[in-house]
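# pasting the sequence and the predicted coordinates here, then a few questions.
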Amino acid sequence: FNDKNGSSFTGFILLGFSDRPQLELILFVVLLIFYIFTLLGNTTIIALSHLDPHLHTPMYFFLSNLSFLDLCYTTSIVPQLLVNLRGADKTISYGGCVVQLYISLGLGTTECFLLGVMAFDRYAAVCRPLHYAVIMHLHLCALMVSSSWLIGFANSLLQTMLIFLLPLCGRNKVDHFFCEIPPLLKLACVHSAMNEAEVYFVSVVILFVPVGLIMFFYSQIVRTVLRMKSAAGQGKAFGTCGSHLTVVFLFYGTAMCAYLQPHSNNSQDQGKFFSLFYTIVIPMLNPIIHTLRNKDVKGAVKKVLWKDYNSK
C-alpha cells in the first residue's frame, strides 16, 4: 500500500481472534495439532508416491502434487498464526504481508485448477479405460500440473500488485488472521469499488470455471457408471471418484463462502472461520480422505514399512 501522508509504514497488525482472547489458547493447541498432522499426512503421501513403483501413475502424480501444494499452503499461514495466537505482538512486516498474500493466493488458485485437472484424470480412467494410458501420458500430466501452477501464480501476482498499489493513509489493522484480499481491501482510504468488483469477478472465474469442468466430467462419469452391468465395477468407479469429490465439495464450498459472501460484520467473523477451514482443516483432511478406503496406499504403507523392518 502507498501511504498518502508520507509517514513511515513498517507493517500490519493482524487482529485475528484478539476480540476472543479465551478462544486464542484453544485455537493455538488445536491448530498446532492440525498442523503437525498436516505435515505428517501430506509428507507420507508424497514419500509413498515416490517410493512405491505401483503408485507411479497419473492419479498419484496429481495427488502428490496436491499434497505438496497443501504443505506449502498451510506453512505460508499457520506458523505466523501460531506466533500471533501465543503473543501480545500480532504484527507482520509489510514485506511479510506481501509475500504471504502472494504465496497463499497463488497456492489457493493453483489448487482450484489442480482439482479440475484431477477430475479430468478420473473421467479418463472411468469413461476411457482402454485409452487411459494413451490419453494420460507423462507429458500431458506434467503440462496440466505446470499450467495450474503458472495460472495460479500469474493471477496472484496481478491481484497482489493491484491490492498493494491502493493508498492506505496510515491504516494498518487487518481484521483477519493472515493477509487476505477482502480484509486488505477494507484498509484502503479511497473508494475501492472497482477493485472489489475486479476481485469478485476474478474469484467467480477462478472458482466457477474449474467447478463447471468438474461437474461436466462427473456427469459423464455418472452416465458411464450407470451403464455398467457389474455392481463391483460400479462400486470401484464410485470409490475411485468419491475421495476427489469430497475434497472438491469441502474446498470449493468453504472458499466460495469466504470470498463470495456479502460484506458485513457478521460475515467478517464467518469469513475467518471459513478461511480456517480451507487453509488448515482441509489440507489436514486431504491425505485421510484420499487414503481411508484406498487399498493401493495402504498396501504401499505396509510394503515400505515391511521393507524397512526387513532391512534391520
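That came in fine, so what should we check first? Residues are numbered from 1 along each chain as shown.
# going forward, measure contacts between C-alpha atoms and count neighbours the same way
Fine.
# any idea which element I92 lies in?
Element membership for I92, per DSSP states H and E: strand 91-93.
# pull the distance from that strand to the chain's centre.
23 Å (Cα atoms, centre = their mean, to the nearest Å).
# tell me which strands and helices it is in contact with?
strand 11-14 (3 or more Cα pairs under 8 Å, 6 or more residues apart in numbering; DSSP states H and E).
# so how far is the strand it packs on off the chain centroid?
24 Å.
# please tell me how far the most centrally placed residue in the chain sits from L51.
Centrality entry for the chain: nearest residue to the mean C-alpha point is G108, 4.4 Å, by Cα atoms, centre = their mean. G108 is 27 Å from L51, where distance means Cα to Cα, to the nearest Å.
# name the element the residue nearest to the centre of the chain belongs to?
Using DSSP H and E, G108 sits within helix 94-127.
# tally of neighbours for L51?
Neighbourhood size, L51 [other Cα atoms under 10 Å]: 15.
# residue contacts, it?
L51 is in contact with V304, counting by Cα atoms under 8 Å, 6 or more residues apart in numbering.
# try this one side by side with the last:
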Amino acid sequence: MAGKQPLNIVKMKKMKQDGVPISMLTAYDYPSARLAEEADIDMILVGDSLGNVVLGYDSTIPVTLDDMVYHTRSVARGAEHTFIVADMPFMTYHGSVDESLKGVRRLMQEGHAHAVKLEGGAEIADTVRRIVQAGVPVLGHIGLTPQSVNQIGGYRVQGKDQADAERLMRDAKALEEAGAFAVVLELVTEESAAEITQALSIPTIGIGAGRYCDGQVLVYHDILKYASPYREKRFVKTYADIGTAVREGIAQYVREVKERAFPAEEHIFTTAQKTAAAGPVYGSGKEKVPGS
C-alpha cells in the first residue's frame, strides 16, 4: 500500500507498552500478501503451515528451505510495505550454528524476509542469540509447536497444569533473554498466556491463546474458509467463506461451457469489429494481448 510505513521491532515494543494490539496473518503467495497489505495488516507470517494449506501435506515437516524461500519471495513482492516474518522449516536450526545461519541468510537475501521465526524454547535459546547477534530479528514460538507434534503427542493445548505453565514461562523468558523481539503462543491456556504476556517486555502473539496476548495471528485459509473440506477450529473465527464462493463460481463456469452459454457475444472478436470500438482486451486496455 503506497505511503504505508511498515512496522519494525521498536514500534512493536511501543505498541505493547501503549496497549495497541498487533494484527498478524499468514500469507504464502503474491495475491494473498497484496490483499493482506491492502487490508492494513501489521505483520505477515510466511508460515511453514503452507505445507498443510498450499502444498497438500498432512504436517509441516516435509516443508523444505527451498519451499520457504520461494514462497517468502512471492509474499515480499506482494507486500512491499509490510513487515514479513518467515518460518525456519523443520531441522534447519538444530544442527551447527553455521548451518542455521546459512538458512537464515537464504530467507533474508533470497526470500527478502525482515525476520525469521523459530519453534522452541530454552533448548534453542543459544541459536536465537547467535542469529540476533548476526543482525537478524527473531520471532520465537512456544506452546504447541507443529514441527514437534509427533514428540508432544498431537495437537494438544499447552499449559493446562502448573508444571507445564511454569515450563512455558521459562521458555518465554529464555527467548526474551536471547534477544527475540516477540513470541508466538500457540494453543496455550488463556491463564498461562496472560501471565507470560504480563511477565515479558516483548510482545506476545497469540493463536488459540486467549484474549490477553499483545497481538493475534491466524492462518489466511482459516479466516477465509479457503479449503475443501474445511475443518472447523475452536480458536478460529471465519470472516468470509471464499471456499464456497470459489466452488460455486467454478461450477457455474462448467455449466455454462457445457450449455454453450459461455462465451457469449460480448466475449468474442470478429473481423467486422474495429479495434477502437472493440474495447479493452485486458483490464485497462494498456496490457498487451498474449503473442502480440
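Nice, I can see it. Since this is a predicted model, take the numbers as computed values, not measurements.
# need the TM-score between these chains.
Superposed pair, TM-score by TM-score structural alignment, normalised by the length of the second structure: 0.24. Supporting alignment: 133 aligned residues with a Cα RMSD of 7.0 Å.
# burial check on S219 of the first structure, number of neighbours?
Neighbour count for S219 of the first structure, taken as other Cα under 10 Å: 13.
# roughly how far does it sit from S267 of the first structure?
In terms of Cα to Cα, S219 of the first structure sits 33 Å off from S267 of the first structure.
# circling back to that earlier point, could you point out the helix or strand that follows the helix holding G108 of the first structure?
helix 132-135.
# tell me what that following helix is packed against?
For helix 132-135 of the first structure, the packing partners by 3+ Cα pairs under 8 Å, 6+ apart come out as helix 94-127.
# show me what the helix it packs on is packed against.
strand 11-14, helix 58-75, helix 132-135, helix 138-164, helix 193-227, helix 231-260.
# nearest to K302 of the first structure, out of these?
helix 58-75 (17.1 Å; Cα to Cα).
# end to end on stretch 282-298 of the first structure, go ahead and measure it.
Start-to-end, stretch 282-298 of the first structure (Cα to Cα) is 21 Å.
# buried stuff in that stretch?
Across stretch 282-298 of the first structure, burial judged by 16 or more other Cα atoms under 10 Å covers I282, P283, M284, L285, N286, P287, I288, I289, H290, V297.
# likewise for stretch 9-27 of the second structure?
By neighbour count with 16+ other Cα under 10 Å, stretch 9-27 of the second structure contains the buried residues I9, M12, K13, M15, K16, P21, I22, S23, M24, L25, T26, A27.
# output those as TSV; include the columns distance to K117 of the second structure.
Shown next, in TSV, are the buried residues of stretch 9-27 of the second structure (distance: Cα to Cα, whole Å):
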residue	distance to K117 of the second structure
I9	14
M12	16
K13	17
M15	20
K16	19
P21	20
I22	16
S23	16
M24	13
L25	14
T26	12
A27	14
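# narrow the residues you listed to those in helices?
Counted as lying in helices by DSSP state H, out of these, are I9, M12, K13, M15, K16.
# for the residues you listed, which one is nearest I131 of the second structure?
After measuring these against I131 of the second structure - Cα to Cα - the closest member comes out as I9, at 15.2 Å.
# A163 of the second structure versus the closest one, what's the distance?
Distance from I9 of the second structure to A163 of the second structure, counting by Cα to Cα: 31 Å.
# same question, M15 of the second structure
Shown here: M15 of the second structure relative to A163 of the second structure, a distance of 31 Å by Cα to Cα.
# now T244 of the second structure
For T244 of the second structure, the distance to A163 of the second structure equals 43 Å [Cα to Cα].
# more neighbours, these two?
For the pair T244 of the second structure and A163, the greater number of neighbours falls to T244 (14 against 10), based on other Cα under 10 Å.
# G140 of the second structure is in what secondary structure piece?
In this structure, G140 of the second structure sits in strand 138-143 according to DSSP H and E.
# packing partners for that strand?
Applying 3+ Cα pairs under 8 Å, 6+ apart, one finds that strand 138-143 of the second structure makes contact with strand 115-119, helix 125-133, helix 162-178, strand 182-186.
# point out the most buried one among these.
Ranked by mean neighbour count, those are led by strand 182-186 with a mean of 27 (mean count of other Cα atoms under 10 Å).
# the inter-axis angle of that strand versus helix 162-178?
Strand 182-186 of the second structure and helix 162-178 are oriented at 160 degrees to each other (axes from the mean of the first three to the mean of the last three Cα atoms, to 10 degrees).
# on that earlier part again, could you dump the helices and strands packed on helix 94-127 of the first structure into JSON lines with distance to L81 of the first structure added?
Shown next, in JSON lines, are these (distance: least, Cα to Cα, whole Å):
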{"stretch": "strand 11-14", "distance to L81 of the first structure": "9"}
{"stretch": "helix 58-75", "distance to L81 of the first structure": "10"}
{"stretch": "helix 132-135", "distance to L81 of the first structure": "43"}
{"stretch": "helix 138-164", "distance to L81 of the first structure": "20"}
{"stretch": "helix 193-227", "distance to L81 of the first structure": "24"}
{"stretch": "helix 231-260", "distance to L81 of the first structure": "18"}
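# of all those, which lies closest to V30 of the first structure?
Counting by Cα to Cα, V30 of the first structure lies closest to helix 58-75 out of those; the figure is 14.2 Å.
# how far off helix 94-127 does that closest one point, in degrees?
Using the same axes, to 10 degrees: helix 58-75 of the first structure against helix 94-127 is 160 degrees.
# quick one: work out the angle between helix 58-75 of the first structure and helix 138-164.
Put simply, helix 58-75 of the first structure runs at 20 degrees to helix 138-164, going by the same axes, to 10 degrees.
# buried residues, helix 58-75 of the first structure. List them.
For helix 58-75 of the first structure, burial by neighbour count (16+ other Cα under 10 Å) applies to 58-75.
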